[in-house]
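Peer 1: here is the input, now give the coordinates:
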Amino acid sequence: MVQFDLPLDELRAYRGSSAEPADFDAFWQHTLKEARQYPLDARFEPVDTGLTTVDVYDATFSGFGGHPVRGWLTLPAGTSTPVPLVVQFVGYGGDRGLPHMHLLWPATGRAHFVMDTRGQGARMAGGDTPDPVGSGPSYPGCMTRGIESPHDYYYRRVFTDAVRAVEAARSHPLTDASRTTLAGGSQGAGIALAASGLIPDLGATLADVPFLCDFPRALAVTHSTPYREIADYLRVHRTRVAQVRATLSYFDGVHFAARAQAPALFSTALEDQVSPPSTVFAAFNAWPHPDKEINVYEFNGHEGGGPHQEAAALRWLRGRG
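Peer 2: Sure, this is the predicted structure:
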């Protein structure tokens, strides 16, 4: 193993280095109140995909600013009574993809809702959700869009979309809102952590190698993108370091994790320089629910446990969500 972060015994005690803003809760309460002034307008249009074991719906709902956000809702074919729900968020640069890419959770008898990430989509099927909000100067990518202010920052819109995605998925008559699991890997896991801290009545959270956690630590220990986008921005905008750190503190997964109220399964990889293990452990250690586990993959990078972690999640989730 090539060790670049803290030893494992220190990781298990590490609590993070991000200072929580005094108005963190007020900021997010106000943000969600603004978003909920727009009708959710959740729509589910049946799609003929050629798949016979699932029913697929092209979903649209109103996210931040009332902007339309897309997704796929996939149900086991012929579902007639409400089933448990998994809401999934995707990795950096990804999008909702195509329906046949989302068969794992319906194969367990659950409904599956995957949210398209606004303004992304360069790495999968192209993306179907634009981000109509502009920003000031930024480094190519998403990490510095609107980073001058928490009110303008890109992830304020994305995290709000995520909460609304859960509300939309739960509004479908064939999903059991009382048994909702949030899931994601990398950026998707970071979004899941944020939504977990903002939604009080979830059944479980699955967070694989979560990104967007403990920003100060990440910027100190890794040169890898996407965190590198922030460093490259500050390399030019030298006088904005304090301003940027203040903005990022409102979006740190550690602070959301500290507010979560559901059981959780995390994973981390000790050679992961995209989501350094110390940043993952900071969020895991902040998670207050006693029913939590973290799987550590000693010789892996950002791929983490891959299919092994998926298999672990299937086993762990039995009886929880």
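Peer 1: use CA for all of it now, contacts and neighbours both
Peer 2: Will do.
Peer 1: ok, A162 to G197 distance?
Peer 2: Plainly put, A162 is 11 Å away from G197 if you go by Cα to Cα, to the nearest Å.
Peer 1: between the two, which has more neighbouring residues?
Peer 2: More crowded of A162 and G197, by other Cα atoms under 10 Å: A162, with 29 against 22.
Peer 1: now do the contacts for that one.
Peer 2: A162 sits next to G63, F89, M115, I191, A192, A195 when contact means Cα atoms under 8 Å, 6 or more residues apart in numbering.
Peer 1: cool, and L234?
Peer 2: R240, V241.
Peer 1: what helix or strand is it located in?
Peer 2: Per DSSP states H and E, L234 falls inside helix 227-236.
Peer 1: can you say which helix or strand has T144 in it?
Peer 2: Residue-wise, T144 maps onto no helix or strand under DSSP H and E.
Peer 1: the nearest residue to V254 once chain neighbours are set aside: neighbour count?
Peer 2: Once flanking residues are discounted, V254 sits nearest to A283: 4.3 Å by Cα to Cα, 6 or more residues apart in numbering. Number of residues near A283 (other Cα under 10 Å) recorded here: 27.
Peer 1: just to be sure, A283 is in a helix?
Peer 2: Yes. Counting by DSSP: H, G, I helix; E, B strand; the rest coil, A283 falls inside a helix.
Peer 1: helix or strand next in line after the longest strand along the chain, which one?
Peer 2: If each strand of the chain is counted by residues according to DSSP state E, the longest one is strand 175-185. Downstream of strand 175-185, the next assigned helix or strand under DSSP H and E is helix 187-198.
Peer 1: what about the strands in the stretch 101-250 of the chain?
Peer 2: Assigned by DSSP state E, counting those that start in this stretch, the stretch 101-250 of the chain shows strands spanning 111-115, 175-185, 204-208.
Peer 1: in the first one, what's buried?
Peer 2: Taking 16 or more other Cα atoms under 10 Å as the basis for neighbour counts, the residues of strand 111-115 that come out buried are A111, H112, F113, V114, M115.
Peer 1: and the second one, by the same measure?
Peer 2: For strand 175-185, the buried set under the neighbour-count rule, 16+ other Cα under 10 Å, comprises T175, D176, A177, R179, T180, T181, L182, A183, G184, G185.
Peer 1: distance to C142 added to these, as a markdown table?
Peer 2: Listed next are the buried residues of strand 175-185 as a markdown table, based on distance: Cα to Cα, whole Å:
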| residue | distance to C142 |
| --- | --- |
| T175 | 32 |
| D176 | 33 |
| A177 | 31 |
| R179 | 32 |
| T180 | 28 |
| T181 | 26 |
| L182 | 22 |
| A183 | 21 |
| G184 | 18 |
| G185 | 17 |
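Peer 1: for comparison, sequence B:
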Amino acid sequence: MALYDLPLEQLEAYRPEIAEPDDFDAFWSTTLAQSRSAARAPVAVPVDTGLARVKVHDVSFSGYGGEPIKAWLSAPAEAAGPLPVVVQFQGYGGGRGLPVEHTLWPSVGVAHLMVDTRGQGAAGWGSVGDTPDPHGSGPAHSGFLTRGILDPHEHYYVRAMTDAALAIDAAAALPGVEASRIIVAGASQGGALAIAAVGLHDAPIALMADVAFLCHIRRAVDLVDGDPYDEVRSYLAAHRDRVEQVFHTLSYVDAANHARRGRARALWSVALRDTTCPPSTTYAAFHRYGELGGEPDKRIEVYPYNNHEGGGAFQIKKQLEFVTELLAGAV
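Peer 2: Have a look, this model is predicted:
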């Protein structure tokens, strides 16, 4: 893929205005409070996975509206005391998968909570899911972006982002987890959910967001000629009179708006040939990160020749270094 977005020197200075509703904070405060009022304590059941060095719990916690969300909690089998935890969210279409897929963080002495994504986990690329989304929708394009698109109270990603924020509550209450050292991570859709979780919750000490989805959504819809963003274009091609209403709803789930409220130290990554999540949309959110959260330390790794796969194992290595330094107090 050839370069198609802004050149790097312009990306590094790209700070566009992004629509944010006046009631953004009130909307999210009310949404989270309503869901927390319906929440129950998380349940963690030990499971035998055949992994001799990793202990695994099958977790169920309360998400949006008190609805149950599944997750896997994995930790080193020999761990005696509470551990830092990486709370991770999955990419578009993926679920929590199987426990054998999540051994990286336990192998370095850190607990790991792999959170399921409601209504997803049958994308065909692996990572099966176990959490239904019991909500219906008005007319919508296939996929998730236009489910409930005419009202933020009904939009799919409001539910998913509420689940993400409440996953932090659950992680802090789980056995063997050190509640004061929660790190949030994700790539693509998972990156957007991680950014939202950090913007909505003040407990996490760090964020790791890779090739994040749902950033500067209106620009992404104009740039991307393919799904998931093409779901919005296809919807508006039919509903020609709903353009501003659609983008108003999406402004509540735009990760660039959530990023402004981030308070945790952050490691981001971007791929300059990413045709799924354009680099300018990532930079738009990255530059806004922490504006309202005290301007925490942040940095971004750039992969000039990669598409949506981003940095792959090279970025994982950067994350391991970041977490090691963070937990040692050196970041």
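Peer 1: now the TM-score, please.
Peer 2: Put the two chains on top of each other and the TM-score (TM-score structural alignment, normalised by the length of structure 1) is 0.98; 321 aligned residues with a Cα RMSD of 1.1 Å.
Peer 1: any chance of the buried residues of strand 111-115 of structure 1 in TSV, with distance to E298 of structure 1 too?
Peer 2: Supplementary listing: the buried residues of strand 111-115 of structure 1 in TSV, determined by distance: Cα to Cα, whole Å:
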residue	distance to E298 of structure 1
A111	33
H112	30
F113	31
V114	29
M115	31
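Peer 1: need the max-distance pair from those.
Peer 2: The span of the buried residues of strand 111-115 of structure 1, defined through Cα to Cα, is set by A111 and M115 at 13.3 Å.
Peer 1: so what does Q245 of structure 2 match up with in structure 1?
Peer 2: By TM-score structural alignment, Q245 of structure 2 lines up with Q243 in structure 1.
Peer 1: state the distance from its match to C142 of structure 1.
Peer 2: For Q243 of structure 1, the distance to C142 of structure 1 - Cα to Cα - is 17 Å.
Peer 1: more neighbours: which of the two?
Peer 2: Neighbour count, other Cα under 10 Å: between Q243 of structure 1 and C142, C142 has more, with 19 against 13.
Peer 1: next up, the contacts around that one.
Peer 2: Y154 are the contacts of C142 of structure 1 under Cα under 8 Å, 6+ apart.
Peer 1: mind checking the strands of the stretch 101-250 of structure 1 for the one nearest to Y227 of structure 1?
Peer 2: strand 175-185 (15.9 Å).
Peer 1: so which elements touch the closest one?
Peer 2: Judged by 3 or more Cα pairs under 8 Å, 6 or more residues apart in numbering; DSSP states H and E, the packing partners of strand 175-185 of structure 1 are strand 83-89, helix 154-171, helix 187-198, strand 204-208.
Peer 1: for these, which one sits closest to H308 of structure 1?
Peer 2: Proximity to H308 of structure 1 (Cα to Cα) singles out strand 204-208 among those, at 11.3 Å.
Peer 1: what's the average distance of the longest strand of structure 1 to structure 2?
Peer 2: Its aligned residues in structure 2 lie a mean 0.5 Å from strand 175-185 of structure 1 after superposition (mean Cα distance after the TM-score superposition for structure 1).
Peer 1: relative orientation of that strand and strand 83-89 in degrees?
Peer 2: 30 degrees (axes from the mean of the first three to the mean of the last three Cα atoms, to 10 degrees).
Peer 1: skip the chain neighbours and tell me the closest residue to the alignment partner in structure 2 of Y155 of structure 1.
Peer 2: Aligned counterpart of Y155 of structure 1 in structure 2: Y157 (TM-score structural alignment). If the residues on either side of it in the chain are set aside, Y157 of structure 2 comes closest to V253, at 6.4 Å by Cα to Cα, 6+ apart.
Peer 1: that neighbour against L214, yeah?
Peer 2: Yes. Under the criterion of Cα atoms under 8 Å, V253 of structure 2 makes contact with L214 at 7.3 Å.
Peer 1: which residues touch the residue nearest the centre of structure 2?
Peer 2: Nearest residue to the geometric centre of structure 2 (Cα atoms, centre = their mean): L193, 2.1 Å. Counting by Cα under 8 Å, 6+ apart, L193 of structure 2 touches F89, A160, M161, A164, G186, A255.
Peer 1: tell me the residue in structure 1 aligned with it.
Peer 2: Alignment note (TM-score structural alignment): L193 of structure 2 maps to I191 of structure 1.
Peer 1: and G312 of structure 2, by the same measure?
Peer 2: Using TM-score structural alignment, the partner of G312 of structure 2 in structure 1 is G306.
Peer 1: try I300 of structure 2
Peer 2: In structure 1, I300 of structure 2 lines up with I294, judged by TM-score structural alignment.
Peer 1: helix, strand, or coil at the closest residue to that match other than its chain neighbours?
Peer 2: Excluding its sequence neighbours, the residue lying closest to I294 of structure 1 (Cα to Cα, 6+ apart) is F266, at 4.4 Å. For F266 of structure 1, the assignment made with three-state DSSP gives strand.
Peer 1: could you measure from whichever residue in structure 2 pairs up with F266 of structure 1 over to K298 of structure 2?
Peer 2: Applying TM-score structural alignment, one finds that F266 of structure 1 aligns to W268 in structure 2. As judged by Cα to Cα, W268 of structure 2 and K298 of structure 2 stand 8 Å apart.
Peer 1: between the two, who's got more neighbours?
Peer 2: Between W268 of structure 2 and K298, counting by other Cα under 10 Å, W268 is the more crowded of the two (24 against 17).
Peer 1: who touches the most far-flung residue of structure 2 relative to its centre in this structure?
Peer 2: Largest separation from the mean C-alpha position in structure 2: D241, at 30.7 Å (Cα atoms, centre = their mean). Contacts for D241 of structure 2 (Cα under 8 Å, 6+ apart) come out as none.
Peer 1: quick one: G176 of structure 2 from V184 of structure 2, how far?
Peer 2: From G176 of structure 2 over to V184 of structure 2 (counting by Cα to Cα), the distance is 17 Å.
Peer 1: could you pull out the helices for structure 2?
Peer 2: With DSSP state H as the criterion, structure 2 has helices at 8-11, 24-37, 104-107, 156-173, 189-200, 217-223, 230-238, 243-251, 255-259, 279-288, 312-327.
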